[in-house]
Each structure stands twice: as structure tokens, then as C-alpha cells.
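# Whatever this is, show me its structure:
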Amino acid sequence: MRRRILALVAATVLLVLVAFAIPLATLVRTVAVDNAMSTATAEAQALTPLVATTDRNTLAPAVAQVDATTASDVSLFLPDGTVLGTPAPRSPLVELGMRGTSASTDTGGGREIVFAVRDANAAGGAIRVFVPDDELYRGVTRSWLLLAGLSVLLLAGGLLVADRLARSLVDASTDLSGVSERLARGDLAARADPSAPAELGVVAGALNGLAGRISELLREERENVADLAHRVRTPLTALRLDAEALPDPQEAARISSGVDGVQRAVTGAIEQARRRGGEGRSADAAAVVRERVQFWQVLAEDTERAVTLDLAEGPLPVTCARGDLEACVDALLGNVFAHTPDGTAFAVELAPRPGGGARLVVSDHGPGLPPGTDPTSRGTSGGGSTGLGLDIARRAADSGGGRLTLLSPPAGGLRVELELAAPEA
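The predicted structure is shown next:
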């Protein structure tokens, strides 16, 4: 856009300069020629009365003086053929003047002016003035150079003003684009400059209003989710007290462990609801996955499931909050227990991702995906559940700059691949 504005202004200024500069240059040339001709005519006409009233002895010095003091060549042709002043050929125009007709014409190297005169005896003569081109166009070149320099200055000034205007428009547009990208990344504190030129300032104000409204709606949503999650703590506390009152210590410990898991999930929901965009968006995938696998291994032993682990040593930093990553791993492993029969083996693999980040693979030898279903869609499930498990994993992958892939191996079962990107340096 900046180049287009500069090109438009340059073309406009050039058209204006051409429209005025060319006629002005022609006028300067015409005025210079007219001034030179007027001066030569006045000098020649000053000799006319002398020819009619002065004898030859007095006339010759007068003509010589006029010829010496002017830049033009002055010649006086007498009736007897004598030439006073600058020697000059008897041109056809001079012959015409000798017969009583005054005229002027362009000749090689200048302009010739002839005035018909009469001496004291009423005999015909002629005064010839030759004005060379240097005298005709004296000062024209300098005037044209000054006019060209002024045109260049006007063009440069127009381009400078246009560049400043274009820069302000481009900067304002770039600022709007940058603010939009920051808002898209979740930085709701981003604001555009409402003092941008013209309509861009209106757009900036509208964008700021939209960002403010989004922030307000998200704040209300966070508070509502946090309040709802906080209310769940009361029945959880009652459930914990009931578990502790059980006579069987092992059963009490098992139920208390489940209550602790729900408590952690509720706490994570509250923290996530109150978390501001962009804060705490990183975690060590190796530590989180290892911790959650250890938790689920206890249940795997109770259900006689063989577990194959291939976990890379950490740290493996990823762009995902710790609570979100824990919920994601729990969702993937929980699906194995919820949708496969007891005794079904599964495997968990964690490896570094090329280019940074981590790649988590959870595979099992269960019945696989029901035909014609997309369990990654929110609320969709082929097993009678809420359908939120894989959606949690998908959203964690999307927010972490990665992806979630579901594969059905030829041998059967389900293979879930979760990729998470590394945090920005």
C-alpha cells in the first residue's frame, strides 16, 4: 500500500508539473526573445532621425557607437551602397528595406531586422540589426534549470509528504494486524491505537471494544466455572469423611484415593478457570506422564492389564499447563479402562518430538473405534460416556501447538498419538 500511494502521488505531481512547467518554459523563452527584439528595435529606431538630419561625417561615428554598445550587429546601408557599422552582406531583406519596406526574419544563427529610412535627399536606405541566438535566448537556460530544480523540489516534497502519510497508514494497519493476532493467541490485554488516521482509528476503537467485551465475557465464564467447581468441594468433603469412616482400611484408602483424584480435578478446574491467558502455559511432559502412569498402574494391576512403558527421560518441556496435561493423560488412560474389557493390555510411549516438544502414544488391544464415529468431537462417544475425554486431549493438543491423531492398527485396537510443541524461547 505504501508503494501504491507513493506511485499515485508521484504520478499526480508529475502531471501537474508537466501541465504548468512546459507552458511556463515556453513563456520564458518567448519573453526572452521579445525583450531582445524590443531592445534591438529601439536601438535601430534611435538611428532613424539621424539618417535624415545628419551628414555622413557625423553619421558614421554615431552608427559605430551604437554598434559598439549593443550586443547586436548594427549596419546602415546608404543609398550609394556605403555600409556603416558592422559589415554585412546585402541580403534580400536589405534590398526590400532599400525600397521602403521594413521587415524581419530568422536567419542562420539569429534574427535579422531591417528598417527602411530616408536620408536628407529623400533617398532610400536601410538599417540592419542582426540579433544572434545567444542574445535572443539570454538567461533562458538558467531559467529552465531553475524551473527544473523547482519541479524536482516540489516532486521530492510531495513524495516526502506522501511517504509520511503512507507510513502512518501502513503502521496503523500493521498495528491492527498485530493486535488481532495477539487477541487470536489469547492475549486479551492487547489494544490498538485509537488515534490512527481516519477510518483506521474507528476500526481500532471497535477492535478495542470487542477485546474488552471478550475479556468481560471470559471473566464472567471463569467466575461461573470457578464457583461451580467450588461448590463441588462440599460433597467431596462429605464423601471423604464417609470413606474415612469405613471399617476396612484398604477400602477406605481406595475410596479416599478416588476422592483425592476428583479433588485434584476440581482444583485444576478452578485454577484453569482463573488462569489468565498466556500464564503458566508450560509443563514437563516426562514428569507429568510418569506421575499419571504410576497412578493408573494400580488400577491396571487390579484389572489384570499388562502395561508396556517406554517413557523418555526428562525434562521434556511442552506448551501446555500442567493441569491441562494431567487431565489429558488421565482422559487417554481412562478411555482404555472405560472402553476395553478387563485384562486388555495397553502401552504408553513418550518420546521427544522432532523440533522440540513431546510425542505421547497410548495404544491398546481392545475393540477399537466403533464404525462411523468421531470420538474427538465434543459430546460424541461410542461407549455411552459423555464424550469429553478425547475432546479434552484434542483441545490440549490444539492449545499446545500440536495435534491429536486416532489410528486403527491392522491388528486391531486403538492407537492415540498426541503431539505437543515446545514452549517459545
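# CA only for contacts and neighbour counts going forward, please
Noted.
# To what extent is G157 buried, counted in neighbours?
When neighbours are defined as other CA atoms under 10 Å, G157 has 13 of them.
# which other helices and strands contact the one helix or strand it maps to?
Here G157, judged by DSSP states H and E, is contained in helix 140-184. With contacts taken as 3 or more CA pairs under 8 Å, 6 or more residues apart in numbering; DSSP states H and E, helix 140-184 sits against helix 2-53, helix 198-244.
# Now tabulate these in JSON lines and tack on distance to R403 and mean neighbour count.
Listed next are those as JSON lines, based on distance: least, CA to CA, whole Å; neighbours: other CA atoms under 10 Å:
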{"stretch": "helix 2-53", "distance to R403": "39", "mean neighbour count": "16"}
{"stretch": "helix 198-244", "distance to R403": "25", "mean neighbour count": "15"}
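# still on that earlier bit, quick check: angle from the helix holding G157 to helix 198-244?
20 degrees (axes from the mean of the first three to the mean of the last three CA atoms, to 10 degrees).
# What's the separation between M98 and V202?
Separation of M98 from V202 (CA to CA, to the nearest Å): 84 Å.
# now D324
Going from D324 to V202 by CA to CA gives 38 Å.
# before we move on, what about E301?
Separation of E301 from V202 (CA to CA): 64 Å.
# Equivalent analysis for G110, please.
G110 is 67 Å from V202, where distance means CA to CA.
# Same check on P23?
According to CA to CA, P23 stands 45 Å off from V202.
# cool, and V152?
Counting by CA to CA, the gap from V152 to V202 is 37 Å.
# likewise V307?
Distance from V307 to V202, by CA to CA: 60 Å.
# Could you give the separation of stretch 322-338 from the chain centroid?
Stretch 322-338 sits 43 Å away from the centroid of its parent chain (CA atoms, centre = their mean, to the nearest Å).
# Would you mind pulling the contact partners of that stretch?
Residues outside stretch 322-338 that contact it (CA atoms under 8 Å, 6 or more residues apart in numbering) are 265, 268, 272, 281-285, 288-289, 292, 296, 346, 362, 364, 389-390, 392-393, 396, 416.
# How about it, which residues are buried there?
The neighbour-count check on stretch 322-338 (16 or more other CA atoms under 10 Å) flags 322-333, 336-337 as buried.
# So what's the residue count around L146?
L146 is flanked by 12 other residues according to other CA under 10 Å.
# wait, what's in contact with the nearest residue to A190 once chain neighbours are set aside?
Closest residue to A190 apart from its sequence neighbours, by CA to CA, 6 or more residues apart in numbering: V179 at 5.7 Å. Taking CA under 8 Å, 6+ apart, we find V179 in contact with A190, R191, A192.
# List the residues that contact the first one.
Going by CA under 8 Å, 6+ apart, A190 touches V179, R182, L183, A211.
# I'd like the structure of this one too, to check against the first:
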Amino acid sequence: MALLVTAAMALVLVAFLVPLALLLRAGAEDRAVATATVQAQSLGALVATADAESLRLTVEQANVDSAHPVSIYFADGTVVGAAVPMTPGVRLAAQRGISFGVAHADGREILIAVQGLPAGTAVVRSFVPERDLRRGVTRAWLVLAAVGAGLLLLGLAVADRLAVAVVRPIRTLAAVSESLSAGDLDRRAPAADGPGEVRAVAAALNRLAGRIRDLLRQEREAAADLSHRMRTPMTALRLDAESISDPNESARMLEHVAALDRALTAVIEDARRERIAPECDAAAVVAERVAFWSVLAEDQGRAVRTVLAPGPLPVAVSAGDLAAAVDALLGNVFAHTDEGTGFAVELHARPGRTELVVDDEGPGFDAQAAARGVSGGGSTGLGLDIARRTAESTGGHLTITGARVTLELLTDP
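Below is the predicted model:
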């Protein structure tokens, strides 16, 4: 807006001030020429009436008082006043008996023909220097330039205030949009700021934020309800475990059922909890899940190699989501490789991010297996998809290279 106003006002000022400046210059020239012409005409009236001595004194006095030198050329060759050689203009005026002006590079020549004299036509010559033709023009132009600059600055100030009135509400809308994208669904844009169009956008954004909040609430409730429905079959599973005659086997099954119950409880609580800027210690979560899976790995004869950076390693994801991602990656190792196949878990701290690497000694992922990590890819398992969504929720990503899976988690999403 500032550039637009500057360009528009500059064009208007140029269209207004340039002709005015030229008019002022022409006016100054006309005033100087008119003054010299009046002086020459007054002396021309004395040529026919005054005697030679009186005329000489009058011309000398006029040259002293005026900045325009005056000379009178008589037909017999006599010159009264400034001793200036006869110019072509003087000869032309004497021959034709006419009065006119002649423009020169250094000024303007004024010629007045006086006819009816016994000896022939006399010519009164006055010369206006260039500096007199331009007298006061420079100062007038400076005043015009100052007025134009002042008007331009005033226009820019008004344009700046108008731009602020439009841009400030738009910046507020951008800040509200950023807050909404970060998960702060309670943030709303002021609906009374800015022009009508901006207010309409603010109202639409507020309705959109409310709609998103309602949809997320419904989704969380649906997830919580679905998890709650699993309570009944889990209860039946617990009863079946308690009825096992072998006490050790019964205790082991009950432990698994209890773990499943805790997982369902965590899912229900997580679905009903507002998620704003979650954070956990990746070192602690990964170490706990590796210790859990190491027991099963020992039973299956799998060699486990761990390289875990010391904590704390804060990442922008909840402990439950990160634990689910680690379980999904390690579960893939146990599900898709033979017993005795070793694997490695590495956790590295990088500037601004943390990298979790799970690598096994199996054949690795082919294109079809890797597609399991995408919902709707035709797979019944969503382990890689869980890990991928966990990484992307922090602004990171999941990378698969053969049997090596790298999970990049950012500290600040």
C-alpha cells in the first residue's frame, strides 16, 4: 500500500507541479520583459520631445537606476546611453520602423522604434540579462519541491495508518491460525477488528475452530467408547485365565491381561485428554520398552544390542505414544523374523531432534511389507503407521532402509 500510494501521489504531484513550475518561470520572464519594455517606451517618448542634453542625462540616470542597460540609436549614427555596438536587431528595427524583442543565449533584447524624427527613425534598445529573466524562479521551485515532499510524506503517513488498520487484523488472524495448528483450539480471533472482509474471515475462522473442536471431541469419545467395549471380552479373558489349573501359567496370563487392561485405560484417558504440547523423556521410555521386550527376546534366543544415549532426551510426543511406537517397531521384529534372529536398538541425540533406530538381522522390508505402514494399504497390521504418525506429530519422519527403521523425533514440533 505504501508503494502504491507513493507511486500514485508522485504521478499526481509531477502532473501538477511541473506545469506550475514552468508557469512560474514564464511569469518571471514576462515580468522582466514588461519592465524593460515600459522603460524603453518611456524613453522613446522623450526622444521626439526632449533636447539632446536632457535626453542624455535622462538615459544615464535610467541606466544608473535600472539593471537593464538602455541605448538610443539615431539615424545619423549617434548613440546615447550604453555604448553597445549596433546589433542586427537594431538595424532591422530602424529599417522597418517596428518594435519587437529578440531572444539571445544570455538574455532578451527589447527594441522600440521611434518614427517621425527629421533625421529618420531612432531605436531605443534595452537588454534583459538571463539572470533577471530567472530572478526568483529557483526559490519558487524550491518552495514547490518542499510542498510536494510535504504532501508526499503526508500521503505516506495516511497510507501507513490505513495499511496498519488492514494488516494488524490479518496478522492477528495469522497468529490465531498458528495457535490452532499447534493444538490450542480455545484461541479465537477478534471479530470486531479491521474492514468488513477481514471481520468475515475472522468469523469464519472462529466457526472453523469450533467445528474442529467438536469433531475432535466426537472422535475422542468414539475412540474411548470403542476401547471401553473391549472391557467385556477382556473380562471374559481374565476369567478364563483364572480358571487355568497351572498356577504359573495362570499368573502369566493374568499378567498379560492386566497389561492389556492398563493399555486400554491409557487409550481411554489419552482419547479424552486435551493434547497441547506433549513432551516426554525419550531415553527413559525407550529404555523401559527395550527392557520389556528383552525378556521375550531371551526366551526366543535373540541377541539384543542396545546403544542408548543418556537422558534426559525431551521429545514433543507423549510417553504413551512413544511407547506405542517402540512396541510397534519391536513387535514387527518378533512377528516377521524367525526365533533366534538378533536385533539392535539405538537412540541418538542430534541437534534439535532425537533418532531411534531399530535394526534386525532378518531379510528386511520389501515394498509390500513397507506399505503396511500406511492405513488403507490392504494390511491388517498398522505398526509402521503408528510409528510414522508418532514421528510426524513432532514434525519428524519415518525412514525404512532394508531391515533398518529410523524414527526421527523433533524436540519442538
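# And the TM-score between them?
Comparing the chains after superposition, counting by TM-score structural alignment, normalised by the length of structure 2, produces a TM-score of 0.81; 408 aligned residues with a CA RMSD of 3.7 Å.
# Just the contacts of stretch 322-338 of structure 1: which are in strands?
With strands taken from DSSP state E, the overlap with the contacts of stretch 322-338 of structure 1 comprises A283, D284, F346, V362, D364, V416.
# Would you check how far apart the fifth one and D391 of structure 1 are?
Using CA to CA, one obtains 19 Å as the distance from D364 of structure 1 to D391 of structure 1.
# circling back: relative to helix 2-53, how tilted is the helix holding G157 of structure 1?
Going by the same axes, to 10 degrees, helix 140-184 of structure 1 makes 170 degrees with helix 2-53.
# To what extent does helix 140-184 of structure 1 diverge from structure 2 after superposition?
Superposing on structure 2 and averaging over aligned pairs (mean CA distance after the TM-score superposition for structure 1), helix 140-184 of structure 1 comes out at 4.7 Å.
# what's the offset of that helix from the middle of its chain?
That offset, for helix 140-184 of structure 1, works out to 15 Å (CA atoms, centre = their mean).
# and what of stretch 199-209 of structure 2?
23 Å.
# Contacts for that stretch, please.
Stretch 199-209 of structure 2 is contacted from outside by L173, L180, L185, D186, R188, A189, P190, A191, A192, D193, using CA under 8 Å, 6+ apart.
# Helices - which of those land there?
Of the contacts of stretch 199-209 of structure 2, the ones assigned to helices by DSSP state H are L173, L180.
# now, among the contacts of stretch 199-209 of structure 2, which is nearest to L43 of structure 2?
Nearest to L43 of structure 2 among these, counting by CA to CA, is D193 at 76.5 Å.
# Next one: R142 of structure 1 relative to G110 of structure 1, how far apart?
Distance of R142 of structure 1 to G110 of structure 1, given as CA to CA: 19 Å.
# In terms of neighbours, single out the busier of these two.
Relative neighbour count places G110 above the other of R142 of structure 1 and G110, with 16 against 10, counting by other CA under 10 Å.
# that older thread, D364 and D391 of structure 1: who's more crowded?
The neighbour comparison of D364 of structure 1 against D391 (other CA under 10 Å) goes to D364, with 22 against 19.
# Let me see the ranges of the helices in the stretch 251-400 of structure 1.
Ranges of helices in the stretch 251-400 of structure 1, per DSSP state H, counting those that start in this stretch, are 285-302, 322-339, 389-399.
# Identify whichever of the ones you listed lies nearest to L316 of structure 1.
L316 of structure 1 sits nearest to helix 285-302 of all these, at 5.3 Å, using CA to CA.
# Tell me what angle the closest one forms with helix 322-339.
For helix 285-302 of structure 1 against helix 322-339, the angle by the same axes, to 10 degrees is 30 degrees.
# Helix 285-302 of structure 1 packs against which elements?
strand 307-311, helix 322-339.
# Select, out of these, the one closest to L50 of structure 1.
Across those, L50 of structure 1 has its closest neighbour in helix 322-339 (116.1 Å, CA to CA).
# Using the aligned residues only, give the average distance of the closest one to structure 2.
With mean CA distance after the TM-score superposition for structure 1, helix 322-339 of structure 1 departs from structure 2 by a mean of 2.5 Å once superposed.
# thinking again about what came up before, just give me the closest of the buried residues of stretch 322-338 of structure 1 to P371 of structure 1.
Nearest to P371 of structure 1 among the buried residues of stretch 322-338 of structure 1, with distances taken as CA to CA, is V336, at 17.6 Å.
# Would you quantify the distance from the closest one to V83 of structure 1?
Distance of V336 of structure 1 to V83 of structure 1, computed by CA to CA: 128 Å.
# for A238 of structure 1, same thing?
138 Å.
# on that earlier part again, among the contacts of A190 of structure 1, which pair sits farthest apart?
Comparing the members of the contacts of A190 of structure 1, the greatest separation, given CA to CA, is between R182 and A211, at 10.5 Å.
# shared neighbours, these two?
Listed as contacting both R182 of structure 1 and A211 by CA under 8 Å, 6+ apart are L188, A190.
# Can you add distance to D374 of structure 1 and give the buried residues of stretch 322-338 of structure 1 back as CSV?
Output for the buried residues of stretch 322-338 of structure 1, formatted as CSV (distance: CA to CA, whole Å):
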residue, distance to D374 of structure 1
R322, 27
G323, 25
D324, 22
L325, 22
E326, 23
A327, 20
C328, 18
V329, 19
D330, 20
A331, 16
L332, 15
L333, 18
V336, 16
F337, 19
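# okay, now the residue nearest to L13 of structure 2 when sequence neighbours are not counted: neighbour count?
Spatial nearest neighbour of L13 of structure 2, excluding adjacent residues (CA to CA, 6+ apart): G148 at 6.3 Å. The number of residues packed around G148 of structure 2, counting by other CA under 10 Å, is 19.
# swap in G383 of structure 2?
G383 of structure 2: 20 surrounding residues under other CA under 10 Å.
# who's in contact with it?
A325, A328, L329, G331, N332, R372, G373.
# Could you check which residue of structure 1 pairs with it?
Matched to structure 1 by TM-score structural alignment, G383 of structure 2 sits across from G389.
# mind checking how far that match is from E304 of structure 1?
With distances taken as CA to CA, G389 of structure 1 is found 23 Å from E304 of structure 1.
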